[in-house]
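Novice: Quick one, fold the following:
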Amino acid sequence: MPVEKIDTLVVGGGQAGIAMSEHLRNAEVPHIVLEKKRTAEAWRTGRWDNLVANGPAWHDRFPGLAFEEAKPDEFVSKDRLAQYLVDYAAMIKAPIREGVEVKEAHRLSGTGGFLVRTSSGDIEARRIVAATGAFQHPVIPPIVPKEAPVQQIHSFHYKNPEALPAGAVMVVGAGSSGAQIADELNRAGRKVFLSVGPHDRPPRRYRGRDNVWWLGVLGLWDMAAPAPGTEHVTISVSGAHGGRTMDFRRLGGEGVILTGLTSGYSDGELSFADDLQQNIAAGDANYLEVLDLADAYVARTGLNLPEEPEARQMYPDPQCLTQPIRSVALQNEGISTIIWATGFRQDFSWLKVDAFDDRGAPLHNRGVSVEPDIYFLGLPWQSRRGSSFIWGVWHDAKHIADQIEIQRSYEKYEGQAAIVQAAAE
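Specialist: Got it, this is the predicted structure:
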C-alpha cells in the first residue's frame, strides 16, 4: 500500500490548527489537519459545564466570522465556542481528519521531509506544524500523596459542584480557572478554601470599556515575549455572571477562605506560605496600574469616556486576609476534594527532532523552529501576549504560512544564480 504524501501536515484540530489551515489554503499550500479526537475537543470536554469565554464575543473570535445571535459584549459559553470553531472549519473547508492520532514523526534521512506514523497509517510530509496548543497535559504538583484520604482532581476534569463528593473543597490556584471554580462552588453552598499565589488581576471593565479593549489601545496585547522560563503570568479574570472584576476580597467577604500559596502536606494537614497579603497587594498594584494607564490614555487622546472613581474603592479586608491561616487539617475542616488549578505542560515527545531545549520546550522564533521545516503554533507568548488567544493564534498562523510559502518558493528554484558584472566593466 503506497504511503500518502502531503506538503504540510498540521497536527491538532483546535483553534490553532483551524487558523493554520485557513492561511495555508489562502497560500495554496497542500495540507491536511489531523485531530486525534474531534474538532475543538478541549472546548467540548476539557472544561467545566458553566465555563464561558474570558473575552467578549466582539473580540475573542477569528476575523472572518462573528458569533451569530450573540451580543457584542456577551461572554459565550464553552459549547458555543466549540460550535463556532466547528462552523469556522466548515466555512473554510479545512481538511480535518478526526480520530487520527499522531504516534511519531521523524526526519527521512537524505530525502527531506518526515515520516509520520499515525493511528490510521503512515504519511510522508515535507513539513510539519505542531498545532497542539498550550493546554495539553494537566499538572498536579506532587504535594499531597495519591493515597491521602481526599479526592484530588485537576481543574481540567472538574465539571460541576454536584459531581463532587459531599464536603468542603480546597481549590489550589487563583488564576482564571481556580478563582471561577471557587466562586461557583461557594455560590453552590460549599465550604471553599482558595490558595492564592502571585497573580495579575485586571479590571473586567473600566470607564465603559472591556479589559481586552484597554489591552488593545494601550498596546499591551503586542508585548513581546519575555525571556524563556518567565513567560507564565497567572491572570485572574472572568466572564462569568456577565463579567465581573475578579476581586479576592469580595470572594473572602462572601465566604471563601483565602490562604497563601500551598507549600506542603504532612499527616493530613496542608500548609501554606506566609504570602497571602503580599500576593493580594501585588494583584491590587497590577489592577491600579491598569486604571492609571487607562486614565492617562483618556487624558492624552481626549476620548469622551466617563470617569469611574468608584473603581478604585476596595472591598473590606476579610478576616482570612487580616489573619491568614498557615495550615488546615483536611479531616477537621471536612475537605473531601482538592481541585488543582495548577496549569498544564506541553508534550512534543512524538516529534523526534532536535528542536527542544533541555526542558522539552520548543526552540523557535515566532513559531519557526530551529529544526528546518518544523513549526509550532498556539504556544503561550509565541510572538506576543495575545498568542494563545483565539484571535492571536490566527495572526501567528499567518506568519507561519508566510514562512512556509517563502520556503516553497526557494525549493522551486532550479537555475544558476546570475553573475553580476562590475559596473566598471
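Novice: C-alpha only now, for contacts and for neighbours.
Specialist: OK.
Novice: what separates residue 183 from residue 50, distance-wise?
Specialist: From residue 183 across to residue 50, the span is 12 Å (Cα to Cα, to the nearest Å).
Novice: Between the two, which is the more surrounded one?
Specialist: Set residue 183 next to residue 50 and count neighbours by other Cα atoms under 10 Å: residue 183 wins out with 22 against 14.
Novice: Would you mind giving the secondary structure of residue 328?
Specialist: strand (DSSP: H, G, I helix; E, B strand; the rest coil).
Novice: Can you tell me the number of residues neighbouring it?
Specialist: What residue 328 shows, counting by other Cα under 10 Å, is a neighbour count of 18.
Novice: wait, it sits on residue 269?
Specialist: Yes. Proximity of residue 328 to residue 269 meets the contact threshold set by Cα atoms under 8 Å, at 5.5 Å.
Novice: Identify each buried residue in the top strand by length along the chain, please.
Specialist: Ordering each strand of the chain by length in residues (DSSP state E) puts strand 121-130 first. Neighbour-count burial for strand 121-130 flags 122, 123, 124, 125, 126, 127, 128, 129, 130 (criterion: 16 or more other Cα atoms under 10 Å).
Novice: And the contacts of it?
Specialist: Outside strand 121-130, the residues that touch it by Cα atoms under 8 Å, 6 or more residues apart in numbering are 3-12, 112-117, 373-377.
Novice: Quick check: next helix or strand after it?
Specialist: Downstream of strand 121-130, the first helix or strand assigned by DSSP states H and E is strand 137-138.
Novice: Counting by contacts, list what that next one packs against.
Specialist: If contacts are counted by 3 or more Cα pairs under 8 Å, 6 or more residues apart in numbering; DSSP states H and E, strand 137-138 sits against strand 344-345.
Novice: which other helices and strands contact the strand it packs on?
Specialist: By 3+ Cα pairs under 8 Å, 6+ apart, strand 344-345 packs against strand 137-138.
Novice: this one next, for a side-by-side:
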Amino acid sequence: MREQQDIVVIGGGQAGLAMSRVLQQQGREYVVLERGRVGERWRTERWDSLCFQFPNWTLQLPGYTYQGQDPEGFAPYRGILRLLEEYAGHMPAPVREHTEVRGLAALGGDEGFELSLADGSIRARNVVIATGPFQLPRIPALAHEVPRSVLQLDPTRYRRPEALPEGAVLVVGSGASGTQIADELLRAGRRVYLSVSRHRRVPRRFRGKDAYWWFEALGRFAQTIDTFPERQYPPSTVVTGVNGGYDVDVRKLAAVGAKVIGRVTGASGGELGVQANANQILDEADQAYASFVAAARDFIRRCGEDGLTEADPGEPEPLPGVQEVESLSLPEEGITTIIWATGYAYDYGWVKIPVFDVRGRPAQQRGVTAVPGLYFLGLHWMHTFKSGLLSGVGDDAEFLVNRMSRGLQE
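Specialist: Down below sits the predicted model:
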C-alpha cells in the first residue's frame, strides 16, 4: 500500500527542523525527509575555520534560545551542527535520514502530491520544500576553458590552506565566502589574487554593538523582498566571526598583500580576461559602509545612547585604490588553484510542478505558492533577509503552518 501523509517536509536542516517543531506544537501529523543526515550541509560543505557570522545570542529556533556562556562569541560551524543534531533529538523530530526525494509531482484537484523515492513513493496533502538557501555552487562556464593543471574548487569543497597545492590562489568572488577564504589564505602566507564582485561591507561592531544588533535597530531585518525592484535583493554583506569577529575590508586585504582585480570575464588556455572595475566595486562597498554608519549615528541622535559602551570611532582612514588589470596569466603568476566563490543556484530539477519564475527562483510570497498545499521555507531573502537565518526561519515556519491550518492561498 502506498504511504499517505498529511504533511511532508523535504530537508532536515535548520528550516526543516524549525517547521518540524512548529508542526509538533500545533499537533499536526507529518514526516521530514532528509537526503543525507540532519544538518548535512553543515556537516559536509563547510571549511574547517568557518564560524557563524552572527553572535551566539542570535542562535534561535522555535522553542530554542542560546543559553551558553559566550553570547557575544561566534560558534564554529561544528557547533551549529551539534545544535541542529541536539535540537532534532530533543523534539524528537520524525526525520527519515538518507531518504532522497527524486521527484515531486502534483496529482491534480484536491489529491495533493506524489513524492518519488528510491524505494517507493509517498502521497501528501501538503509539501514544504526546505532544502536550504544555498544549494548548488554556481560555476561560470568559462571554468571549462581553464587548463586542467589548475585545481578548481568552490567554497563547499575548500577545507584549509595546507590542503591546496603549492602556488598562488585565485579566489573569484568577494561575497562572504570569498572574502573569508581569501583572508584565511593570506594569513596562512599564501599568495592570493581576489577577483571582486559586488558586496556590501559593514563594521563588525559599532559603538559596542554587533552589526546584527544594528540591523535589527535600523529596521533592516524588517525590510521585505517586495520593497526591491523586481524582487532583486541586494549584494551580500561581508562579515566574519573568525577570531572573535572583525571587520572585513577588501582594501585592507589588498594592503596586506592580496592582488585585487576586477571581474573575470573569460578564459583562453591559461589567460583570463578581466574587467577593469575593481575600484568601482570597492567604492560601492565603501558607500554601503558609510551609509550604515550614518544610519547608526542618526538612530543614536533620535533614540539616545543607552547600552552603547564605546565611543564613536570617527571616520576610518581612507585606503588607496587598486591597480586595474585587463588580463591575468595563470602560469606567469604561478596560480595553481582557483576557488569559485561566485554564488549559488537552486537545485529544483526534481520538482515537476511549474512554480518557478523566469530566473528559476520559486515563485512565492513568504513561502506560499500558487499551487495549493505547496510551500517553500528557508530561502535566501524569501520574505526578509532573516528568512535564511536560524533567527528568522521560525517566524516564517509559523506563518506557513497557520496558512495550512486555514487552508488558504494567496
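Novice: Mean deviation, the longest strand of the first structure versus the second structure?
Specialist: Compared with the second structure after fitting, strand 121-130 of the first structure has a mean deviation of 0.9 Å; criterion: mean Cα distance after the TM-score superposition for the first structure.
Novice: How far away from the center of its chain is that strand?
Specialist: Strand 121-130 of the first structure sits 25 Å away from the centroid of its parent chain (Cα atoms, centre = their mean, to the nearest Å).
Novice: Equivalent analysis for stretch 142-153 of the second structure, please.
Specialist: 25 Å.
Novice: distance of the residue nearest to residue 184 of the first structure when sequence neighbours are not counted from residue 98 of the first structure?
Specialist: Counting by Cα to Cα, 6 or more residues apart in numbering, residue 161 is the residue found nearest to residue 184 of the first structure once chain neighbours are left out, at 7.7 Å. As judged by Cα to Cα, residue 161 of the first structure and residue 98 of the first structure stand 32 Å apart.
Novice: okay, those two: which has more neighbours?
Specialist: More crowded of residue 161 of the first structure and residue 98, by other Cα under 10 Å: residue 161, with 19 against 15.
Novice: just checking, that one touches residue 186?
Specialist: No. Using Cα under 8 Å, residue 161 of the first structure is not in contact with residue 186, being 9.3 Å away.
Novice: From what I see, residue 120 of the first structure and residue 98 are in contact.
Specialist: No. Residue 120 of the first structure lies out of contact with residue 98 (Cα under 8 Å); the separation is 10.7 Å.
Novice: Aligned against the first structure, show me the partner of residue 247 of the second structure.
Specialist: Alignment note (TM-score structural alignment): residue 247 of the second structure maps to residue 245 of the first structure.
Novice: distance of its match from residue 345 of the first structure?
Specialist: Distance from residue 245 of the first structure to residue 345 of the first structure, by Cα to Cα: 28 Å.
Novice: Could you do residue 259 of the first structure as well?
Specialist: Residue 259 of the first structure is 25 Å from residue 345 of the first structure, by Cα to Cα.
Novice: Which one's more surrounded, these two?
Specialist: residue 259 (29 against 13).
Novice: Quick check: chain neighbours aside, which residue is closest to that one?
Specialist: Counting by Cα to Cα, 6+ apart, residue 259 of the first structure lies nearest to residue 195, which is 4.7 Å off, once chain neighbours are set aside.
Novice: Which residue ranges of the first structure form helices?
Specialist: 15-26, 41-45, 78-91, 176-187, 211-217, 248-253, 276-301, 319-322, 390-411 (DSSP state H).
Novice: Let's have the ones you listed in TSV, adding distance to residue 67 of the first structure.
Specialist: Shown next, in TSV, are the helices of the first structure (distance: least, Cα to Cα, whole Å):
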stretch	distance to residue 67 of the first structure
helix 15-26	15
helix 41-45	16
helix 78-91	7
helix 176-187	23
helix 211-217	17
helix 248-253	31
helix 276-301	28
helix 319-322	41
helix 390-411	13
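Novice: quick one, which of these is packed in tightest?
Specialist: Each of the helices of the first structure was scored by mean neighbour count; the highest is helix 15-26, a mean of 26, by mean count of other Cα atoms under 10 Å.
Novice: Give me the residues contacting it.
Specialist: Residues contacting helix 15-26 of the first structure (Cα under 8 Å, 6+ apart): 10-11, 30-33, 40, 85, 88-89, 92, 94-95, 131-133, 377-378, 390, 393-394, 397-398, 401.
Novice: related to what we said a few turns ago, hang on, isn't the residue nearest to residue 259 of the first structure packed against residue 174?
Specialist: Yes. With contact defined as Cα under 8 Å, residue 195 of the first structure reaches residue 174; the gap is 6.6 Å.
Novice: Looking at the two, which has the bigger crowd around it?
Specialist: The neighbour comparison of residue 195 of the first structure against residue 174 (other Cα under 10 Å) goes to residue 174, with 30 against 25.
Novice: what's around residue 354 of the first structure, how many residues?
Specialist: 12.
Novice: That one contacts residue 372, doesn't it?
Specialist: No. The pair residue 354 of the first structure / residue 372 is not scored as a contact, 9.9 Å apart, by Cα under 8 Å.
Novice: Strands of the stretch 101-250 of the first structure, residue ranges please.
Specialist: Secondary structure of the stretch 101-250 of the first structure (DSSP state E, counting those that start in this stretch): strands located at 102-107, 114-118, 121-130, 137-138, 151-154, 168-172, 192-195, 205-206, 209-210.
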